[in-house]
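Novice: kindly return the folded structure for what I paste below:
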Amino acid sequence: MSQLCAIEKCIRKSRWICDCCQQHLCLQHLNEHNAFLISQLNPLTDEINALDIRLKTGNVQNKISNSRLKLEQWRQDCYKKIDCLFEQKCQELDQLVNEKVNEQREELSRIHLKISKLIDAQETTRQDIDSLTLTIHQLEINMNNIERTCFTIDTRPLPIDDTFISIKKIS
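Specialist: Here you go, the predicted model:
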């Protein structure tokens, strides 16, 4: 014997079993049930369209802009540290060169003073001339060494570790 429609107060005979809810329904109520299910698709489409608009308008990009700013600040801080170290080492190099140059200036002044005294006294010996010639020659060698850069600079690549920055999803 056929079953009655599962809808309350309906006296019609069941024609089908709904696949989704397993109810026995008459043709009229099956059509109504189907129309009701289909009508629920439109609001879902509206929700999907709204989400698509949010993705297209860049709301997601706006949300991550603070994170990008934080990364940019980290990069700028690293550049500042590198620039600071660079300036420090340039000053160190300048100081070393200036020390060498000043040593040569002092030696040059000392020799110049000695020659001036000998000229003023109008008295010199072959030994004085040989000593001054040797000292001037050594001074010239020293200055040539300075001009050829008498400093060695050893550098190593800056190690960049991917773990310096970690990005974690916040739930």
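
Novice: going by C-alpha atoms from here, please, whenever you check contacts or count neighbours.
Specialist: OK.

Novice: other SSEs contacting the helix ranked longest in the chain?
Specialist: Assignment by DSSP state H gives helix 59-121 as the longest helix of the chain. Here helix 59-121 touches helix 126-147, going by 3 or more Cα pairs under 8 Å, 6 or more residues apart in numbering; DSSP states H and E.

Novice: now the helix it packs on, how far from the centre of its chain.
Specialist: 53 Å (Cα atoms, centre = their mean, to the nearest Å).

Novice: do you know how far the closest residue to I17 other than its chain neighbours is from N59?
Specialist: Spatial nearest neighbour of I17, chain neighbours left out: H24 (4.5 Å); criterion: Cα to Cα, 6 or more residues apart in numbering. From H24 across to N59, the span is 47 Å (Cα to Cα, to the nearest Å).

Novice: who has more neighbours, those two?
Specialist: H24 (21 against 12; other Cα atoms under 10 Å).

Novice: ok, that one to Q127 distance?
Specialist: H24 is 131 Å from Q127, by Cα to Cα.

Novice: next one: I146
Specialist: In terms of Cα to Cα, I146 sits 29 Å off from Q127.

Novice: so those two - more neighbours on which side?
Specialist: Neighbour count, other Cα under 10 Å: between I146 and Q127, I146 has more, with 15 against 9.

Novice: correct me if wrong: the more buried one contacts N98.
Specialist: No - here I146 does not reach N98: they are 10.0 Å apart, not a contact under Cα atoms under 8 Å.

Novice: tell me which helix or strand L158 sits in.
Specialist: If you go by DSSP states H and E, L158 is not part of any helix or strand.

Novice: what's around it, how many residues?
Specialist: Count around L158 with other Cα under 10 Å applied: 7.

Novice: list the residues that contact the residue nearest the centre of the chain.
Specialist: Centroid-nearest residue in the chain: R75, 4.0 Å away (criterion: Cα atoms, centre = their mean). Shown in contact with R75 (Cα atoms under 8 Å, 6 or more residues apart in numbering): no residues.

Novice: structure for this one too, so we can compare:
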Amino acid sequence: DRNKLINDFRQKLDKWRDDSYKKIDLIYEEKRKELEQDWTERVAKPRKGIDLMQSKLNGLIRKKKATHEDISRSTTAIRYIDQKIKDIEQKGIQMNIPTLFIDDNLTYIKESKIEETDEFQLLSSYRSIDCSAQSGVAFAANNENLLIYESDYLNLLNRDLVPIQQIPWRYGHIYDMSWSATLTNFIIITDKKIVYLINESSLSLKVIQSIPQEKWWSSTCSDKSLFLSTYGTDANIFQFNLLSSFELIKRWRSPDTCREYESIHDINYANETLALIITDSSTKIARLEVRSSTTLTQFWSFALNINHISYQPSIHCCQIKYSEWIVIIENTSNIFHISKDEKLIRRRISWAGIRVFRNWIRSQLRPNTKLCGPR
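Specialist: As a prediction, the model looks like this:
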């Protein structure tokens, strides 16, 4: 229905606008407090100093203990400080407020047809980050920032891959992380079976107590739900409500998730669908399945032309424009580009190491996309 589609788009656009206003208001409040603190340090405190000095001098005069030298020295100091304050008040506080830049391409309307000339191209990297595959790397991105786990540290970078903040991580090896636009927090799962909320601004963490301890392996978020899959064969998928303190909505078990001898290597939400990377422990064959995010009904499946065994690098997927999918096999040269009607558009074999592409973050990947390196 046309009106429903338009209303849905408007709601998403309104939510994006409201979230942007909240972020602007937050920055405004921080800068306002900084301004008040700066004014206090430069003007209010010296004024109190003058009042205190004048009070002490008056006390000495009343007690007839003040010498001419005391009076002269105090008067000179008071006049000097008073002149400094007047200079500051006259010049004012110099502020550099740059114009807010908003990229028109942050939101876009998808075309209904795919032109042959608009085929996905893997461009040369604008910037890259060297990562240590031995220690394990995990990524998650939103429209503004990128969170990276490597060598027992969490690193927050901006869209130009410039470091913003770093904190040590001592809470177990991170298997996966994802971004929740609804909560404006990162979600992290570890080998300790614990799920954490990570604040984007401060990188402070909070254990999500309502989520049970399971062998969590992969995570993804919709606007309303958090989906978690478990490690190993006979994998389960849990759905938790983001809007009601992570209340459990549903738990899917085998054979609804996969067969008892199969594993789920990755789970990724996009447009009311869940993409699953499933591997068969008996045949070693991997496949991409796209399913309904509400019922797990399979829409289509694509067999990846690779043999995969448990100790090999993981496989990850993400949706790009036109409901197409990218599948990446870590630490190999394999990148699959798959159409929305389960056809292989291109298989790229020029992947060299682990790199984060700025062009992907800005134009290809969805805001909730996970970018993951070796677990």
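
Novice: need the counterpart of I93 of the second structure in the first structure.
Specialist: For I93 of the second structure, the aligned position in the first structure is F151, judged by TM-score structural alignment.

Novice: run a quick neighbour tally on that match.
Specialist: F151 of the first structure is flanked by 11 other residues according to other Cα under 10 Å.

Novice: repeat for L27 of the first structure
Specialist: 15.

Novice: that one against I17, yeah?
Specialist: No - the pair L27 of the first structure / I17 is not scored as a contact, 10.3 Å apart, by Cα under 8 Å.

Novice: the equivalent of I109 of the second structure over in the first structure in helix, strand or coil?
Specialist: Here I109 of the second structure is matched to I167 in the first structure, going by TM-score structural alignment. Using DSSP: H, G, I helix; E, B strand; the rest coil, the secondary structure recorded for I167 of the first structure is coil.

Novice: distance-wise, check I167 of the first structure relative to S67 of the first structure.
Specialist: Taking Cα to Cα, one finds I167 of the first structure at 9 Å from S67 of the first structure.

Novice: between these two, who's got more neighbours?
Specialist: S67 (12 against 7).

Novice: what do we get in the second structure for that one?
Specialist: Per TM-score structural alignment, S67 of the first structure is aligned with F9.

Novice: with L134 of the first structure instead?
Specialist: L134 of the first structure maps onto T76 in the second structure, by TM-score structural alignment.

Novice: how close does its match sit to K86 of the second structure?
Specialist: 15 Å.

Novice: repeat for A303 of the second structure
Specialist: With Cα to Cα as the criterion, A303 of the second structure and K86 of the second structure are 76 Å apart.

Novice: tally of neighbours for the counterpart of K100 of the first structure in the second structure?
Specialist: Under the alignment (TM-score structural alignment), K100 of the first structure pairs with R42 in the second structure. Applying other Cα under 10 Å, we find 15 residues neighbouring R42 of the second structure.

Novice: ok, A303 and K86 of the second structure, which is more surrounded?
Specialist: When A303 of the second structure and K86 are compared for neighbours, A303 comes out ahead with 15 against 12, by other Cα under 10 Å.

Novice: so what's the more buried one up against?
Specialist: 285-288.

Novice: among those, which pair sits farthest apart?
Specialist: Maximum pairwise distance among the contacts of A303 of the second structure (Cα to Cα): 10.6 Å, between I285 and L288.

Novice: identify the contacts common to these two.
Specialist: With Cα under 8 Å, 6+ apart as the test, I285 of the second structure and L288 both reach 303-304.

Novice: who has more neighbours, the two?
Specialist: The neighbour count for I285 of the second structure versus L288, taken as other Cα under 10 Å, is higher for L288 (25 against 17).

Novice: and the helix or strand the more buried one falls within, which stretch of the first structure?
Specialist: Using DSSP H and E, L288 of the second structure maps to strand 285-292. Using TM-score structural alignment, strand 285-292 of the second structure lines up with nothing in the first structure.

Novice: helices or strands up against that strand?
Specialist: Against strand 285-292 of the second structure (3+ Cα pairs under 8 Å, 6+ apart) you get strand 273-280, strand 298-307.

Novice: go again using 10 Å as the cut-off
Specialist: strand 262-270, strand 273-280, strand 298-307, strand 315-319, strand 325-329 (3 or more Cα pairs under 10 Å, 6 or more residues apart in numbering; DSSP states H and E).

Novice: now the last one: which residue numbers in the first structure?
Specialist: The counterpart of strand 325-329 of the second structure in the first structure, using TM-score structural alignment, is absent.

Novice: the inter-axis angle of that strand versus strand 285-292?
Specialist: With axes from the mean of the first three to the mean of the last three Cα atoms, to 10 degrees defining the directions, strand 325-329 of the second structure sits at 150 degrees from strand 285-292.

Novice: with the fourth one instead?
Specialist: Put simply, strand 315-319 of the second structure runs at 30 degrees to strand 285-292, going by the same axes, to 10 degrees.
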